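[1] let me see the structure of the following:
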Amino acid sequence: MGAFTSIKPLEGDGQFDVYIARPTGTPRAAIIVIQEIFGVNEGIRRKCDHLAEQGYLALSPDLFWRDDARVELDADVPEDFQKAIEYMQKLDQDRAIYDIEATIKAARAELGGTGKVGLVGYCLGGRLAFMAACRTDGDAFVAYYGVGIDNLLGEQHAIGKPLLLHIPTADGFVPPEVQKTMHEGLKDNRHVSLYDYEGMDHGFAAEMGARRNEEAAQLADKRTADFFATNL
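    Predicted coordinates:
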């Protein structure tokens, strides 16, 4: 359904690719899908395609472009997983937020300058979705199993739009004490909602592969769909 196109970053030279899936007819809004550490792979592209089927303009920026363009890795392949960790460690997350902001601007331009833009991120993208809620002018934000959000709580005062967090309680990358810090640190923020998924592990809502838990993924995705329907 979708295809890649190129847009310019907010700063510096060059351009980076964005996967775009367009709905039939006028989009109801735009949603930016922020990649996992595995790049804008088939699973992320499918998420964009599904959003387009729901009537949204869906975009996913290639955030690893400064190191390698169009990285596409498989979470179920050990060698790919290690490569993904290396790409994540090299990523300048502050510059990634600039690229996400550039994608927001591109989405709004395609919507005619006035449409709303939501953001949803997974894994690394979940962390970046939280950062985007603090630093960009998006209209609604969703983070699935974001890593290291406890280290970003000092920025939460800047959150002015709705933010939804999906937290699997058995996340191997976000231990229970970190989950507790997130709950306690965000409980008084009226813009933030948190859902726990008992016994679920990191990646439970992946579009494809061994990590996916169908029941929990459908529940989280229904909550996300309702959240965007209300806020976009």
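[2] could you use CA atoms for every contact and neighbour count after this?
    Noted.
[3] I figured residue 3 hits residue 17, correct?
    No: using C-alpha atoms under 8 Å, residue 3 is not in contact with residue 17; the gap is 9.8 Å.
[4] neighbour count winner among those two?
    residue 17 (21 against 12; other C-alpha atoms under 10 Å).
[5] how about the more buried one, nearest residue that isn't a chain neighbour?
    Excluding the flanking residues, the one nearest residue 17 by C-alpha to C-alpha, 6 or more residues apart in numbering is residue 6, at 4.3 Å.
[6] so how far is residue 124 from residue 141?
    According to C-alpha to C-alpha, to the nearest Å, residue 141 and residue 124 sit 14 Å apart.
[7] hang on, I meant residue 227
    Distance from residue 227 to residue 124, by C-alpha to C-alpha: 21 Å.
[8] let's compare: structure for the following, please.
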Amino acid sequence: MRLEQLEAFLAVAETGSFQAAARRCGVTQSTVSRQVQSLESELDAVLFHRTTQIKLTVAGDVLLPRARRISQDWQQATNEIADLMAGKQPELCVAAIHSVCAYLLPTVLQQFCQDYPQVQMRVTALGSDRALKVLRDGLVDIVIVMDNPRLTISTDMHVQTLYEEPVEVLMAADHPLTQFEIVPWDALTRYPQVVFKDGYGMQRLVQE
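    All right, here's what the predicted structure looks like:
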């Protein structure tokens, strides 16, 4: 079964005439007739009642909606490929800190892809400083980082708070800081710390 056979079948079914179908397809009437006959031969079924008025047979009625769907899918595929080759396919580029990529984005992205299947997603895990840099350089569309007013207050970007979470300190059970229910920053600075390397929002927050 070839696409041109289905197109000829659809043209006859929708115009009610082999002659009109030929004009629509831009071919001769004999070509349309051969394509329909070839399709009938492959299906081993007559698709049209060939009388003074062309009408679909029961087999033709069964084929019609499926042929339309195949034709529409093919047209959509060719359009999408043409857009892709022309650089027109929509793409959303996101940079986010590693914890967001690991724990929050998977379910969000799954729903986004279901709602917007035509959009290509590209996600990169970066530290806050690096993520903001690639945003300013125009390499990504959205970043999800730890908020730092020194870095995010700018006229060239819009900042929106997505959620808030506490900063937790991991320490030994007998550490002096366990006396605090909430550890003060000034108390924390008195002890050696293991923090993220430069370029990460948490490291900058602890330093400041």
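[9] after superposing, what score do the chains get?
    The TM-score (TM-score structural alignment, normalised by the length of the second structure) is 0.25; 79 aligned residues with a C-alpha RMSD of 4.4 Å.
[10] thinking again about what came up before, surely the residue nearest to residue 17 of the first structure is in a strand?
    Yes: assessed by DSSP: H, G, I helix; E, B strand; the rest coil, residue 6 of the first structure belongs to a strand.
[11] I'd say it and residue 59 touch.
    No: look at residue 6 of the first structure against residue 59 with C-alpha under 8 Å: they stay out of range, at 11.4 Å.
[12] who has more neighbours, the two?
    Set side by side, residue 6 of the first structure and residue 59 show more neighbours around residue 59, with 32 against 14, by other C-alpha under 10 Å.
[13] which of the helices or strands spans the more buried one?
    If you go by DSSP states H and E, residue 59 of the first structure is part of strand 57-61.
[14] any idea how far the residue lying closest to residue 49 of the first structure once chain neighbours are set aside is from residue 141 of the first structure?
    Counting by C-alpha to C-alpha, 6+ apart, residue 49 of the first structure lies nearest to residue 21, which is 5.6 Å off, once chain neighbours are set aside. Note on residue 21 of the first structure: its distance to residue 141 of the first structure, by C-alpha to C-alpha, is 19 Å.
[15] and these two? Which one has more around it.
    Under the criterion of other C-alpha under 10 Å, the comparison of residue 21 of the first structure against residue 141 puts residue 141 first, with 29 against 24.
[16] mind listing what that one touches?
    Counting by C-alpha atoms under 8 Å, 6 or more residues apart in numbering, residue 141 of the first structure makes contact with 118-120, 129-130, 132-133, 161-164.
[17] wait, a strand at residue 121 of the first structure?
    Yes: secondary structure of residue 121 of the first structure (three-state DSSP): part of a strand.
[18] what about it, how many residues close to it?
    Residue 121 of the first structure, neighbours per other C-alpha under 10 Å, totals 26.
[19] wait, isn't it in contact with residue 143?
    Yes: Residue 121 of the first structure is within contact range of residue 143, at 5.1 Å (criterion: C-alpha under 8 Å).
[20] which neighbours do the two share?
    Common contacts of residue 121 of the first structure and residue 143, defined by C-alpha under 8 Å, 6+ apart, comprise 127, 129.
[21] now the helices for the first structure?
    All helices of the first structure, identified by DSSP state H, fall at 42-53, 78-90, 93-110, 124-135, 176-186, 214-231.
[22] ranking those by burial, who's on top?
    helix 124-135 (a mean of 25; mean count of other C-alpha atoms under 10 Å).
[23] is it true that residue 131 of the second structure touches residue 98?
    No: with contact defined as C-alpha under 8 Å, residue 131 of the second structure does not reach residue 98; the gap is 10.8 Å.
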